[in-house]
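Colleague: Provided below are the primary sequence and the corresponding predicted coordinates.
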Amino acid sequence: MINDIATLLLALLLCHALLLTHLLSVRRTVLGRRPEIRLLLLASLAMSCGDLLMMLRGQLPGPFWLVLSNSVIAAGARLMSVSARCLLVGRGLCRIDLTCWLAGSVGMMVLVALKLPYSWIVSWVSLWLTLLLLPALLLLMHHGRRSERALRMVLGGCVICLLSTLTRAVEPHLAAQEPVSLLQPASPLSGWLFLAMTFGAFSIQFGLLMASFERSAAQLEQMATTDGLTGCLNRGATRALVGHEIERSRREQRPLALVLLDLDHFKRINDDHGHAAGDAVLQGFAQAVRSRLRQSDIFGRMGGEEFCVVLPSTDRAGAHEVVDALRREIERMTVTPPGGAGRLRVTVSAGTVVFDPLVERLTPSADQLFARADVLLYRAKHAGRNQVQTSGWVSLTPV
């Protein structure tokens, strides 16, 4: 068992070194700049140093090295816990983290200074590690289900680590003989517990790395498809979804309405009140429209003050009613610009084109629907603005 734990320590050091090398290689990328990854890098560095100190403990006798090696390992455990907290709730290192770590180190120094049996030192370190990791487990149980799937690996690793440390806190006192050191355990169970703690720690670290990667990928995907100002889909994502909705409309034989909305005299707002006021109007408009749409509807910004709404399973009469209700809602809306200087009002013109596969045999492309809606929007603008023009896609006879 002595050789087994020594070999396990060497494997543990190599694995931590490999993880540390990977984290260092990505530190200048989008993933590496995330705060939880930086904390994970520090945790991996502390774990690597702690593994090395434990391996060299036989060549570095004395109580100082015993305290130092366990304190470095404990620092790595706390940094892992803080990394999970940073990912889940956005809180990084704080004073209480340092206090918990220092309290454990001082307590261990006291035990060593009193020359208590090694079994009591094992129990103290095990309970210390349990308290350092416990906050991560509680946060994962509360927030982890609503977050990335890889956090299940982190949760499992925390459970394994905590069960192992709690068992290890009791095991030396039940053994037939007093343990001398980590490399000279009192029973074979010590080796298995050390293996379980090692597996749990790696599950936490790799799980955090994968969860951070998941979140980065999701954020990049959102940036690629979402308009940053209004939270709507951007032009490219909207046009792609319109093509899918046309095919589904044809396949399911259900009508589809496409609406182009354009804010009236928006340039005056930017010229008279500034672009910050214009941004506030766009945000207020998007929020008002979004609040009246169904979950299945599509809402995107085509550029500037022009927006697009796609209404699946909506016929010509229903589409005109929905869009006219949106027009009235915008007409009643007031927006307070930054600085609170007065209230701004705005109106919107809309062109609505409806494709009904039960009535029209020809299936349009996305470009054709957009072109028809643009013609209707042009008519609404030249008819006096603040109105809705609606038509089937083949016939441009408006409602």
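Modeller: Thanks, I have it.
Colleague: From here on, just use CA atoms for contacts and neighbour counts.
Modeller: Will do.
Colleague: Number of residues surrounding Met108?
Modeller: 23 (other C-alpha atoms under 10 Å).
Colleague: what do you get for Thr336?
Modeller: Using other C-alpha under 10 Å, Thr336 has 15 other residues around it.
Colleague: Tell me who's in contact with it.
Modeller: By C-alpha atoms under 8 Å, 6 or more residues apart in numbering, the residues touching Thr336 are Ala280, Gly342, Arg343, Leu344.
Colleague: ok, now with 10 Å
Modeller: Contacts of Thr336 were listed using C-alpha atoms under 10 Å, 6 or more residues apart in numbering, and they are Ala277, Ala280, Val281, Gly284, Gly342, Arg343, Leu344, Arg345.
Colleague: Can you say which helix or strand has the third one in it?
Modeller: According to DSSP states H and E, Val281 maps onto helix 275-291.
Colleague: Now that helix: buried residues?
Modeller: Neighbour counts over helix 275-291 (16 or more other C-alpha atoms under 10 Å) mark Ala277, Gly278, Asp279, Ala280, Val281, Leu282, Gln283, Gly284, Phe285, Ala286, Val289, Arg290 as buried.
Colleague: biggest separation within the contacts of Thr336, which pair?
Modeller: Maximum pairwise distance among the contacts of Thr336 (C-alpha to C-alpha): 15.1 Å, between Gly284 and Gly342.
Colleague: Just the strands from the chain, written as ranges.
Modeller: Chain-ordered strands for the chain, with DSSP state E as the definition, fall at 256-263, 298-303, 306-312, 334-335, 344-345, 348-355, 388-392.
Colleague: Format the buried residues of helix 275-291 as JSON lines; extra columns: distance to Leu162.
Modeller: Output for the buried residues of helix 275-291, formatted as JSON lines (distance: C-alpha to C-alpha, whole Å):
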{"residue": "Ala277", "distance to Leu162": "54"}
{"residue": "Gly278", "distance to Leu162": "54"}
{"residue": "Asp279", "distance to Leu162": "50"}
{"residue": "Ala280", "distance to Leu162": "50"}
{"residue": "Val281", "distance to Leu162": "52"}
{"residue": "Leu282", "distance to Leu162": "51"}
{"residue": "Gln283", "distance to Leu162": "47"}
{"residue": "Gly284", "distance to Leu162": "49"}
{"residue": "Phe285", "distance to Leu162": "51"}
{"residue": "Ala286", "distance to Leu162": "48"}
{"residue": "Val289", "distance to Leu162": "49"}
{"residue": "Arg290", "distance to Leu162": "46"}
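Colleague: Closest to Glu305 out of those residues?
Modeller: Using C-alpha to C-alpha, the buried residues of helix 275-291 come closest to Glu305 at Leu282, 7.1 Å.
Colleague: so what does the helix holding Val281 touch, helix or strand wise?
Modeller: strand 256-263, helix 266-273, strand 298-303, strand 306-312, helix 316-332, strand 334-335, strand 344-345 (3 or more C-alpha pairs under 10 Å, 6 or more residues apart in numbering; DSSP states H and E).
Colleague: run the last query once more with 8 Å
Modeller: Contacts defined by 3 or more C-alpha pairs under 8 Å, 6 or more residues apart in numbering; DSSP states H and E place helix 275-291 against helix 266-273, helix 316-332, strand 334-335.
Colleague: this is the comparison structure:
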Amino acid sequence: MIAHTQTLFGAVALVAVIMGSCLILVGQLRHRDGMLTTGLGMLSHSLAYIGFTLFGQVSMWFSYVLANTLLSTALAFYTVSLPLIHGRRPPWRLAFAFPLLLGVLLSVLIDTQEPRQLVACLLLFTQCLVILHLSRLHAVPGGRAHRILMIGAGISLFGLGIRVVVILSGAPAEMHYDVSNLKQTVSVALGAATIIMFSFGLVLLSRERIESELRQTALRDTLTGLPNRLAILEQLTDELERARRQHTPLSIAMLDLDHFKQINDSHGHLVGDAVLRHCTDHLQQRLRRNDSIGRYGGEEFLLILPGTDADGALELVDQLRQSLTQHAAQVDDKNIALSFSAGVYGSTSPVAEDITGMLLKADAALYRAKDAGRNTQVLATAD
């Protein structure tokens, strides 16, 4: 089916105006979440298509040079929206160098036909490749928005590819914006799909990023930055499942700072908070890459040691304890000596284990370490 090309351009422009206006209202003049720049991209897209509808009725400067420059500007706005959504610094200069270069080149080539069409297609093609790359780079783990953006960029690349093939085949006149044929119908329809995919993909990406941040906040201890009790238990569940599948040992350790209540009573809770952060930083720096530590509650921490048997876990915890005792916390010109007691439990046959049983055994060993005078570690018994 062949549609009237300029009517299609007008319809796409109307859709882009509506979508762009809504996104700008949502953005509320704040560009940090990418909604404002996405809306501006939609409006630039609509203005470009309005220019295309007037091809042959107004000067080439407006209907071709300015219109294609606005189209390139729309892609530039989409480009900067991707890092903005993630709160990162966008490549403003690189993104908007494309429409500036395109405007200059089209002004120089305005009296030609094939060269100006090829230049416009190739620069727009390059911008779509950049969006394709950034969509993959800024994907939210487990999200789907980046796939929509990549599909949108792929659709645009396909539409531009059609135009390039027709131009190189010696029929550039068939790609004039006032000509209606099947190739133009397909090309403009693909352009409309691109606008929808980009807008929907960027909005969904923003939502995925917010949900990811909320989840991270819900699973993080605000004082130490460590995984909280819920998060570290989720990690232990995952590690136990992995150990069962791979038939590898798994150990855990419950660590409890010695006499922490006395630190709070003697120096105040602010100093106590600083001591907890010092312990957190010290332990994290000395753990192996695959080990995990989380704040289990108060001054108590849960340590997960994948691929480590009981003896190896006991040795590692002993090294951590000795290291901490040798590095006092320095808070407000005060040196606060630190130590911890630990209960260690290791299993070489995780198939028979469960989370509750492992925690109870490590906790029982921790209490034996406290009863033994603290500043030591005790290996849990099998029963």
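Modeller: Cool, the structure landed. Keep in mind the model is a prediction, meaning the values are calculated, not measured.
Colleague: where does the TM-score land?
Modeller: Once superposed, chain against chain, the TM-score is 0.72 (TM-score structural alignment, normalised by the length of structure 2); 376 aligned residues with a C-alpha RMSD of 4.7 Å.
Colleague: returning to what we had before: okay, the contacts of Thr336 of structure 1 in JSON lines with distance to Cys158 of structure 1 next?
Modeller: Below are those laid out as JSON lines (distance: C-alpha to C-alpha, whole Å):
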{"residue": "Ala277", "distance to Cys158 of structure 1": "49"}
{"residue": "Ala280", "distance to Cys158 of structure 1": "45"}
{"residue": "Val281", "distance to Cys158 of structure 1": "47"}
{"residue": "Gly284", "distance to Cys158 of structure 1": "44"}
{"residue": "Gly342", "distance to Cys158 of structure 1": "55"}
{"residue": "Arg343", "distance to Cys158 of structure 1": "53"}
{"residue": "Leu344", "distance to Cys158 of structure 1": "53"}
{"residue": "Arg345", "distance to Cys158 of structure 1": "54"}
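Colleague: what's the closest of the residues you listed to Gly92 of structure 1?
Modeller: Nearest to Gly92 of structure 1 among these, counting by C-alpha to C-alpha, is Ala280 at 32.2 Å.
Colleague: tell me the contacts of the spatially most central residue of structure 2?
Modeller: For structure 2, Val140 is the residue whose C-alpha lies nearest the centre (C-alpha atoms, centre = their mean; 3.9 Å). Residues near Val140 of structure 2 by C-alpha under 8 Å, 6+ apart: His146, Leu205, Glu208, Arg209, Ser212.
Colleague: again with Leu137 of structure 1
Modeller: Counting by C-alpha under 8 Å, 6+ apart, Leu137 of structure 1 has contacts Leu155, Cys158, Val159.
Colleague: For the contacts of Val140 of structure 2, pick the one with the most neighbours.
Modeller: Counting by other C-alpha under 10 Å, top hit in these: Leu205 with 27 neighbours.
Colleague: Need the nearest residue in space to whatever residue of structure 1 lines up with Lys183 of structure 2, chain neighbours excluded.
Modeller: Lys183 of structure 2 maps onto Leu189 in structure 1 when the alignment is built from TM-score structural alignment. In this structure, Leu189 of structure 1 finds its nearest non-sequential neighbour in Glu171, 7.9 Å apart by C-alpha to C-alpha, 6 or more residues apart in numbering.
Colleague: Aligned counterpart of the one you found in structure 2, please.
Modeller: Aligned partner of Glu171 of structure 1 by TM-score structural alignment: Val166.
Colleague: My read is that its match contacts His176, right?
Modeller: No. In this structure Val166 of structure 2 lies outside contact range of His176 using C-alpha atoms under 8 Å: 11.1 Å.
Colleague: Aligned to His45 of structure 2, what sits in structure 1?
Modeller: Under TM-score structural alignment, His45 of structure 2 pairs with Met47 in structure 1.
Colleague: And that match, how far from Ala75 of structure 1?
Modeller: 8 Å (C-alpha to C-alpha, to the nearest Å).
Colleague: same check, this time on Arg168 of structure 1
Modeller: As judged by C-alpha to C-alpha, Arg168 of structure 1 and Ala75 of structure 1 stand 19 Å apart.
Colleague: Could you tell me how many residues sit around Phe299 of structure 1?
Modeller: 21.
Colleague: Contacts only, for it.
Modeller: Cys232, Leu233, Thr238, Arg290, Phe307, Cys308, Val309, Val310.
Colleague: How about Ile155 of structure 2?
Modeller: Ile155 of structure 2 makes contact with Leu190, Gly191, Ala193, Thr194, according to C-alpha under 8 Å, 6+ apart.
Colleague: One more pass at 6 Å, please.
Modeller: If you count contacts by C-alpha atoms under 6 Å, 6 or more residues apart in numbering, Ile155 of structure 2 has none.
Colleague: do the same with Asp111 of structure 2
Modeller: Contacts for Asp111 of structure 2 (C-alpha under 6 Å, 6+ apart) come out as none.
Colleague: Wait, Ala231 of structure 2 touches Leu219, no?
Modeller: Yes. Ala231 of structure 2 is within contact range of Leu219, at 5.2 Å (criterion: C-alpha atoms under 6 Å).
Colleague: what ranges do the helices span in structure 1?
Modeller: 2-25, 35-55, 63-89, 95-113, 118-143, 151-174, 188-225, 235-252, 266-273, 275-291, 316-332, 366-382 (DSSP state H).
Colleague: Turn those helices into JSON lines, including distance to Phe355 of structure 1.
Modeller: Below are the helices of structure 1 laid out as JSON lines (distance: least, C-alpha to C-alpha, whole Å):
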{"stretch": "helix 2-25", "distance to Phe355 of structure 1": "52"}
{"stretch": "helix 35-55", "distance to Phe355 of structure 1": "49"}
{"stretch": "helix 63-89", "distance to Phe355 of structure 1": "45"}
{"stretch": "helix 95-113", "distance to Phe355 of structure 1": "61"}
{"stretch": "helix 118-143", "distance to Phe355 of structure 1": "44"}
{"stretch": "helix 151-174", "distance to Phe355 of structure 1": "45"}
{"stretch": "helix 188-225", "distance to Phe355 of structure 1": "25"}
{"stretch": "helix 235-252", "distance to Phe355 of structure 1": "8"}
{"stretch": "helix 266-273", "distance to Phe355 of structure 1": "30"}
{"stretch": "helix 275-291", "distance to Phe355 of structure 1": "22"}
{"stretch": "helix 316-332", "distance to Phe355 of structure 1": "8"}
{"stretch": "helix 366-382", "distance to Phe355 of structure 1": "8"}
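Colleague: Figure out which of those helices is closest to Glu360 of structure 1.
Modeller: helix 235-252 (10.3 Å).
Colleague: Tell me the mean distance between the closest one and structure 2 once they are aligned.
Modeller: Superposed on structure 2, helix 235-252 of structure 1 shows a mean distance to its aligned partners of 7.1 Å (mean C-alpha distance after the TM-score superposition for structure 1).
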